[in-house]
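Asks: Here is my input; please provide its structure:
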Amino acid sequence: MISPQIPHNEKERLDALLAYKILDSAPEKDFDDIVKLASEICQTPISTITLVDKDRQWFKSKIGLEFSEGARETSFCAHTLNNPKEMLIIPDSLDDDRFYDSPLVTGFPNIRCYVGVPLVDPNGYALGSLCVIDNHPRSLDNFQLLALEKLANQVINLLELRKKNFQLMENHNMLLSKYKDLEQFASIVSHDIKSPLNNIMMLAKMLQETNHDRLDDEGIQMLDYIYKSSEELKKLVDAILEYYKYDNEQVITNENIRLNDFMQYLIDILDTKNEFEFILPEKNHKIQSNKMALGQIFYNLISNSIKYNDKPKGIIYINFSETEDYYAISIKDNGCGIEKDNYDKIFNIFETLGKTDRFATKGTGIGLSTVQKMVQKLNGKIELDSELGLGTEFRIFLKK
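Replies: Sure, this is the predicted structure:
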């Protein structure tokens, strides 16, 4: 018996194998189905998916064998590692100097015919083999050999899919950990920052009112700056808390919503002085969606259409259409518009264009990020069309 040689890239090969986290894993139906199919196609009593570890061969799936691993030094499959571009085909092991006196030939499982297809990962490392074994000398035909090659490719595909699933799980756990850190941050912001900010604002106002006669214009102006700066910071803190609140919201439940009634409810909240003209669809369409998420989306969009309108008469159009799969709802205004270079920026959290609105305040860069998040939760998409100086249209497509 001639023991298999150790490949020149053994360390890298073992690292590649360990990266799949598959050694000593539980049986999996997809792998088991492949060895059963290989055995049936090749009409052999034994078939295995063998992975070659440092000192052993381990069977991920097997048919015709009771043990789950064996020594590497007596392994047939370990020989496939040295020539990963070719099958190892042994019609009769008694005629092969490497195997004729092997304990796997002279004893159970009495290997006479062996065919092994190397399992090679996308980086070229041989991990083991898909093999079929018979206890009688024989040769496989071309159809059987080709089928084994294709099945070996499927084993690699399954291994890659398994690795990607593990990576996704690790990424999910990492993101979950980061999200918990953000929740803790939000809690700290809520309790440890908002309270001092409120105190600063209250004290600035009180100082301004109680010492008005003793302060000169510069002193009054400085207190006014303190109050306004604190107010801006408080607004940002509230927006951050709101953003992460909606990030954790579930939007599973759908309700019947009459679109015009729903929009009018939001308009009454946002345009209390009736300064804008709103043009709604002629028909009061009925849609099914999550009312909380939809309210957050259109509250932000209508609010922006009001705040960033520089025309003497502000007009906001709300349009509706539908297809077999989607509702399409758009908010179009005749406001100041958005430059095309800024289309992508406005959906980034904390990204602002540096403009003040019609009330002389700056945005927090959170509203449209929240809109996009809510649209994604509803399995929808958002589109933007705008022309500087003429107006902006946001189109929301909601999956039915």
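Asks: rest of the way, CA atoms for contacts and neighbours
Replies: Will do.
Asks: tell me the SS of the nearest residue to Leu94 once chain neighbours are set aside?
Replies: The shortest distance from Leu94 to any non-neighbouring residue, by CA to CA, 6 or more residues apart in numbering, is to Tyr100 (4.2 Å). Secondary structure assignment for Tyr100 (DSSP: H, G, I helix; E, B strand; the rest coil): coil.
Asks: what about Tyr100, neighbour count?
Replies: Per other CA atoms under 10 Å, the neighbour tally for Tyr100 reads 18.
Asks: And for the one 4 residues further on?
Replies: Leu104 has 17 neighbours, counted by other CA under 10 Å.
Asks: swap in Leu23?
Replies: Leu23: 16 neighbours (other CA under 10 Å).
Asks: secondary structure class for it?
Replies: On the three-state scheme (three-state DSSP), Leu23 is labelled coil.
Asks: this one as well, want them side by side:
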Amino acid sequence: MRDMSDGASQSGGGAGAGPRHGVDRQTGRHVIARLVGPEHDQTVQAVVDQLSGEQSAVDAIVDDAVSDPERLETLERLGNHDDYRSATLDRVAALTAEALGTTMAAVSIVYPDRQVLAGTNASDETLPRVRPIEMSICKFTVASREPLVVDDTRAHPLLADHPAVKEGVLAYAGIPLIDGNGHVAGTLCTWDTRPRHWSSGQVQILNDLAAVARQRLLAEPHDK
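Replies: From the prediction side, this is the model:
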């Protein structure tokens, strides 16, 4: 698997040292990126399994990426969205759901302990805007820095046993929202309560709308 040895050779002390299980942050991101990819690389899955002999190896890599101190500085600059609902980001989410014909869509911010929906097409009564990180699928997009597009979450190696899937998220598509310094704050994501095929045109639409969400969330004042 290319880049595994390169990433390992760059491990060291400090914030970039990486998670437990002996995987440095850069290598961990390569691993997760391969796991979220469309081929569901079984070789990479085997390597991850050997790191700890259990799913906790993947959890450790994801936790480390989400907790990256430099990324957290980016989140600090966004302000508090736990109690602040952005009408602009709500509109982006609503447009996303309408354009793709999905049940739900959101602009999410992923913290080490929670996921916050800074904008969504759902009411607060229908969909809690703040949920524990354990319920987040977007954390895999943040950790990998790559889009995560899944037709049937029940058949995906990372998601089959995920609690959100058990709650009914059966199709998911998320695009990372990356700031000018290369840090992933969250995602523009959409999901459905039934499996579905995401066409290349739909993924392109999601990418285009993610550019709008990125500009509104990351490049402008949070009190817009």
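Asks: returning to what we had before: what do we get in the second structure for the residue nearest to Leu94 of the first structure?
Replies: Counting by TM-score structural alignment, Tyr100 of the first structure corresponds to Ala160 in the second structure.
Asks: counterpart of stretch 106-117 of the second structure in the first structure, which residues?
Replies: Mapped onto the first structure using TM-score structural alignment, stretch 106-117 of the second structure covers residues 48-59.
Asks: and that stretch, how far apart are its ends?
Replies: 6 Å (CA to CA, to the nearest Å).
Asks: buried sites along it?
Replies: Residues Thr48, Ile49, Thr50, Leu51, Val52, Asp53, Arg56, Gln57, Trp58, Phe59 are the ones in stretch 48-59 of the first structure that count as buried (16 or more other CA atoms under 10 Å).
Asks: Next: stretch 128-139 of the second structure.
Replies: Arg129, Val130, Ile133, Ser136, Ile137, Cys138, Lys139.
Asks: what span of the first structure lines up against it?
Replies: By TM-score structural alignment, stretch 128-139 of the second structure lines up with residues 67-78 in the first structure.
Asks: sorry, back to before: distance-wise, check the match of Tyr100 of the first structure relative to Lys166 of the second structure.
Replies: Ala160 of the second structure is 8 Å from Lys166 of the second structure, where distance means CA to CA.
Asks: now Arg114 of the second structure
Replies: According to CA to CA, Arg114 of the second structure and Lys166 of the second structure sit 18 Å apart.
Asks: which residues of the second structure fall in helices?
Replies: Using DSSP state H, the helices of the second structure run over 4-9, 25-36, 42-52, 56-66, 69-77, 87-100, 138-144, 163-166, 200-218.
Asks: In a markdown table, list those along with distance to Thr190 of the second structure.
Replies: Shown next, in a markdown table, are the helices of the second structure (distance: least, CA to CA, whole Å):
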| stretch | distance to Thr190 of the second structure |
| --- | --- |
| helix 4-9 | 31 |
| helix 25-36 | 16 |
| helix 42-52 | 26 |
| helix 56-66 | 20 |
| helix 69-77 | 21 |
| helix 87-100 | 7 |
| helix 138-144 | 10 |
| helix 163-166 | 13 |
| helix 200-218 | 9 |
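Asks: Which one of the ones you listed lies nearest to Val150 of the second structure?
Replies: Nearest to Val150 of the second structure among the helices of the second structure is helix 25-36; the distance by CA to CA comes to 8.8 Å.
Asks: still on that earlier bit, which one of the helices of the second structure lies nearest to Gly182 of the second structure?
Replies: Across the helices of the second structure, Gly182 of the second structure has its closest neighbour in helix 69-77 (8.8 Å, CA to CA).
Asks: after superposition, how close is that closest one to the first structure?
Replies: Mean deviation of helix 69-77 of the second structure relative to the first structure after superposition (mean CA distance after the TM-score superposition for the first structure): 0.7 Å.
Asks: Check which residues of stretch 149-168 of the second structure are buried.
Replies: Neighbour-count burial for stretch 149-168 of the second structure [16+ other CA under 10 Å]: Val149, Val150, Asp151, Asp152, Thr153, Arg154, His156, Leu158, Leu159, His162, Ala164, Val165.
Asks: Per the alignment, the first one pairs with which residue of the first structure?
Replies: Just to be clear, that refers to Val149 of the second structure. Counting by TM-score structural alignment, Val149 of the second structure corresponds to Ile89 in the first structure.
Asks: same deal with Leu75 of the second structure?
Replies: Looks like Leu75 of the second structure aligns to Leu17 there (TM-score structural alignment).
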